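Peer 1: Sharing a model that was predicted from the sequence below.
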Amino acid sequence: MKTRPPGGSAPAKPCVTLYFAIYRKTLTVQKTILRFPFPTDDEKDCDLVGHHFSATDARTGILQVLVHGNSYDHRYWDAGRVNGKDYSYVNYMVERGYDVLAVDLPGTGDSGRPTGDGVGFDHVGKALSEAVTRTRDELGQVDKIALVGHSLGTILAVYMQARWPIADVLVCTGVGFSSSLLPSPYGPGVRENALLDPYPSVAPDLRREVFYHAPGVDPNVVAYDNEVLRTSLPRRLWADSIAIRNDPERAGLSRIACPVLIQLGEFDPVLPGSYADTERDFWPANTNVTVEQVDGMAHCLNLHHDPQRGWESIDRFLRNES
């Protein structure tokens, strides 16, 4: 790994709807599903769902809030085992003392399903900030919040932190604001055509081509991803992510003051690691920003061979900033 150093409505209490135990190595982890109703532009409210996984080792006092990207739900962070190898970021982190809240964005996973134009970044950013605040208060023993995003989730995390600054540290993976300098990795007109559908997704062949670096991934993982993990989401969220990524002022980059770690895959056509220095220049000079290239990977950093390389770096960063 190569590193380049710094250069509404009344709040509702979370409703616990399900408890169950998950076997992880030799440790039992409690998982709790939390529902947070929030207003939309539709005629009714929508539930934002978070999956809370309890730390299994001595607590660090850090709650990681995980925000997935386009064509995924929270399982991007908890993909499980394929061919005997564990691709769960959640497993890795709870075993190191972190509490984790992995979110299903509206229209995905267990969250409510608004219309395709019923929710945007403003709705979700505010709802998620309130959900994190209430979760922190309910849990207790939380000293710091780490907001961790992937791809679209990264753009949402930045937008949210600029307006509702709840995080003490920010981790951005799979995209940056210098992505605006590059053409769409999907090819001309593909995104525009996809956005005609109220609930678009990324086609399996494009996911295979854009999300993965073939020499660095198990083909069975790619097949599992396309057959099991692939989802759609409200088009307004995708459209917002593009517009905000292309406009750092609208994103609120100048207002980001907490420490930031950015991870870019070496072969990611969305934003390759070679753009690390360029990406750093988009961020405030007086903010502690570190940009890393994760070697041998493309867009989906959690699903390539040995994803622990990137996870170790995130763990180290969070401990150093705690």
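Peer 2: Great, that's in hand. Just so we're clear, the structure is a prediction, and the values are computed from it rather than from any experiment.

Peer 1: Every contact and neighbour count from this point should use C-alpha atoms.
Peer 2: Fine.

Peer 1: Could you report the neighbour count for residue 23?
Peer 2: By other Cα atoms under 10 Å, the residues close to residue 23 number 10.

Peer 1: Surely it forms part of a helix?
Peer 2: No. Judged by DSSP: H, G, I helix; E, B strand; the rest coil, residue 23 forms no part of a helix; its state is strand.

Peer 1: In addition, the following structure is provided for comparison:
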Amino acid sequence: MKRGNGIRALLLAGVLFSSLFAGAATVDAATAGGCSDVSVPAGLAPGLPRDQQIYGRLCLPAGPAPKVLQLLVHGASYDHTYWDFPGSDGQYSYTRAMTSAGYATLAIDQLGVGRSSHPLSVLATQLAAANAVHDVVTAARSGGLGPAFPKVVLVGHSFGSLTSWLEAGTYQDVDGVLVSGASHVLAPTVIPRLLTLVRPAQLDPVTASRVPPLDPGYLSIPGARAQFFYYLPNADPAVIAQDEATRSESPSGVLATVPVYIPSTLGIRVPVLEVNGTYDVPFCAQGGAGSITDCATDASLHASEALFFTPAAQLETAVIPDAGHNLNLQRNAGVFFDRALSWFQRRFSVQ
């Protein structure tokens, strides 16, 4: 059997483990000025049946649907609620900040997470995750979410940033990419340290009910938040505790295929904004875990990352002081929201 045919057969076999089946996108009563649940059919790879479902929370500002949709892609061990963290009167809600400014947002649960389909974990790779996002982009443009959005911009966090880069560079179907908590040089000590915390999601009472009971390849990482994701002097301990208590599962296929995103950014031909906290442990030198990406200033971050993009990406960079990996959940989250909004208003105005 040829290699391509063997891979295709393996992927088709994985379809049998999916708990959800193909169908048209469904939308629960999308209303202007509010939020609704959506479900979009997606495939594990181009040309395969779209027999997975990607859940999303679509939020629209008041009035007619805007022409710009921000498609929000969370990181590993998170789900769509990262973008609209409950409580604190919206202080930590990226969604609220953007819808208040007139943008539509769609925060998805990535493949293998939360309310989205959970295929065989080894099949939920970075490539499969990017293909699923591509299917959501296609639905957003064609009216599969209710309104049709002429412009779609990916907004990623951490592993969701890597997925967003891979999707944009592979499919070239979006109008822009904003990533946070990411760079091209992951600190070498992070993965070994995280491995000491990783356990099967089946054995974690927080995540056990959401994963297939016979698939040990779905993982949970309890105890990682405070160590890796926050700049503690500027974080609320209650937020960290709530974040830890609501952690999500991650499929091992995604975690095992991280490097595939690295060359993909050379294929991006739309504007890119990369935003990091100065003290991001996984992806910045200042985080102290060994990354060589310099997050001291906007200019130093640009110098570290520019070689991974062509001029067509029009790369811009921003560094958020007194912040770590989880920009949405630091006390100064509003600084990140303002920098992101400024870029959107210059590049993708809703006016």
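Peer 2: Happy to help now that I have it. A quick note: this is a predicted structure, and the numbers were derived from the prediction, not measured.

Peer 1: Look up how far residue 42 of the second structure lies from residue 112 of the second structure.
Peer 2: Per Cα to Cα, to the nearest Å, residue 112 of the second structure is found 12 Å from residue 42 of the second structure.

Peer 1: How about residue 308 of the second structure?
Peer 2: Applying Cα to Cα, the value for residue 308 of the second structure to residue 42 of the second structure is 29 Å.

Peer 1: now swap in residue 222 of the second structure and tell me
Peer 2: 29 Å.

Peer 1: More neighbours: the two, which one.
Peer 2: For residue 222 of the second structure versus residue 42, neighbours defined as other Cα under 10 Å are more numerous around residue 42 (30 against 18).

Peer 1: show me what contacts the more buried one?
Peer 2: Residue 42 of the second structure makes contact with 22, 49-54, 131-132, 135-136, according to Cα atoms under 8 Å, 6 or more residues apart in numbering.

Peer 1: Please apply the same query to residue 256 of the first structure.
Peer 2: 158, 161-162, 284, 287.

Peer 1: Residue 160 of the second structure contacts residue 78, correct?
Peer 2: No. Applying Cα atoms under 8 Å as the test, residue 160 of the second structure and residue 78 come out as separate, 9.6 Å apart.

Peer 1: hey, where'd the strands end up in the stretch 101-250 of the second structure?
Peer 2: 104-108, 151-157, 176-180, 199-200, 218-220, 250-251 (DSSP state E, counting those that start in this stretch).

Peer 1: if I look at the counterpart of residue 347 of the second structure in the first structure, how far off is residue 288 of the first structure?
Peer 2: Aligned by TM-score structural alignment, residue 347 of the second structure pairs with residue 321 of the first structure. Per Cα to Cα, residue 321 of the first structure is found 10 Å from residue 288 of the first structure.

Peer 1: again with residue 45 of the first structure
Peer 2: For residue 45 of the first structure, the distance to residue 288 of the first structure - Cα to Cα - is 38 Å.

Peer 1: same deal with residue 139 of the first structure?
Peer 2: According to Cα to Cα, residue 139 of the first structure and residue 288 of the first structure sit 29 Å apart.

Peer 1: what's the answer for residue 175 of the first structure, then?
Peer 2: Residue 175 of the first structure sits 18 Å away from residue 288 of the first structure, taking Cα to Cα as the criterion.

Peer 1: what does residue 155 of the first structure give?
Peer 2: According to Cα to Cα, residue 155 of the first structure stands 18 Å off from residue 288 of the first structure.

Peer 1: Have a look at those two and say which one is more surrounded.
Peer 2: Counted by other Cα under 10 Å, residue 155 of the first structure and residue 288 do not tie: residue 155 has more neighbours, with 26 against 17.

Peer 1: Spit out the contact partners of the more buried one.
Peer 2: 149, 175-176, 241, 244-245, 251.

Peer 1: nearest to residue 192 of the first structure, of these?
Peer 2: residue 241 (13.3 Å; Cα to Cα).

Peer 1: Assign that closest one to helix, strand or coil.
Peer 2: At residue 241 of the first structure the chain is in helix, as set by three-state DSSP.

Peer 1: Tell me, how many residues neighbour it?
Peer 2: 24.

Peer 1: likewise residue 18 of the first structure?
Peer 2: Neighbours around residue 18 of the first structure, by other Cα under 10 Å: 10.

Peer 1: That one is in contact with residue 32, isn't it?
Peer 2: Yes. With contact defined as Cα under 8 Å, residue 18 of the first structure counts as touching residue 32 (5.9 Å).

Peer 1: coming back round to it: only the buried subset of the contacts of residue 42 of the second structure, as a ChimeraX command please.
Peer 2: The following ChimeraX line selects those of the contacts of residue 42 of the second structure that are buried, judged by 16 or more other Cα atoms under 10 Å:
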select :50,51,52,53,54,131,132,135,136
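
Peer 1: Widest-spaced pair of the contacts of residue 42 of the second structure?
Peer 2: Spatial extent of the contacts of residue 42 of the second structure (Cα to Cα) is set by the pair 22 and 131 at 15.2 Å.

Peer 1: quick one, what contacts the residue opposite residue 160 of the first structure in the second structure once aligned?
Peer 2: Aligned counterpart of residue 160 of the first structure in the second structure: residue 167 (TM-score structural alignment). Residue 167 of the second structure makes contact with 130-131, 133-134 under the criterion Cα under 8 Å, 6+ apart.

Peer 1: swap in residue 198 of the first structure?
Peer 2: Applying Cα under 8 Å, 6+ apart, one finds that residue 198 of the first structure lies in contact with 115-117, 234-235.
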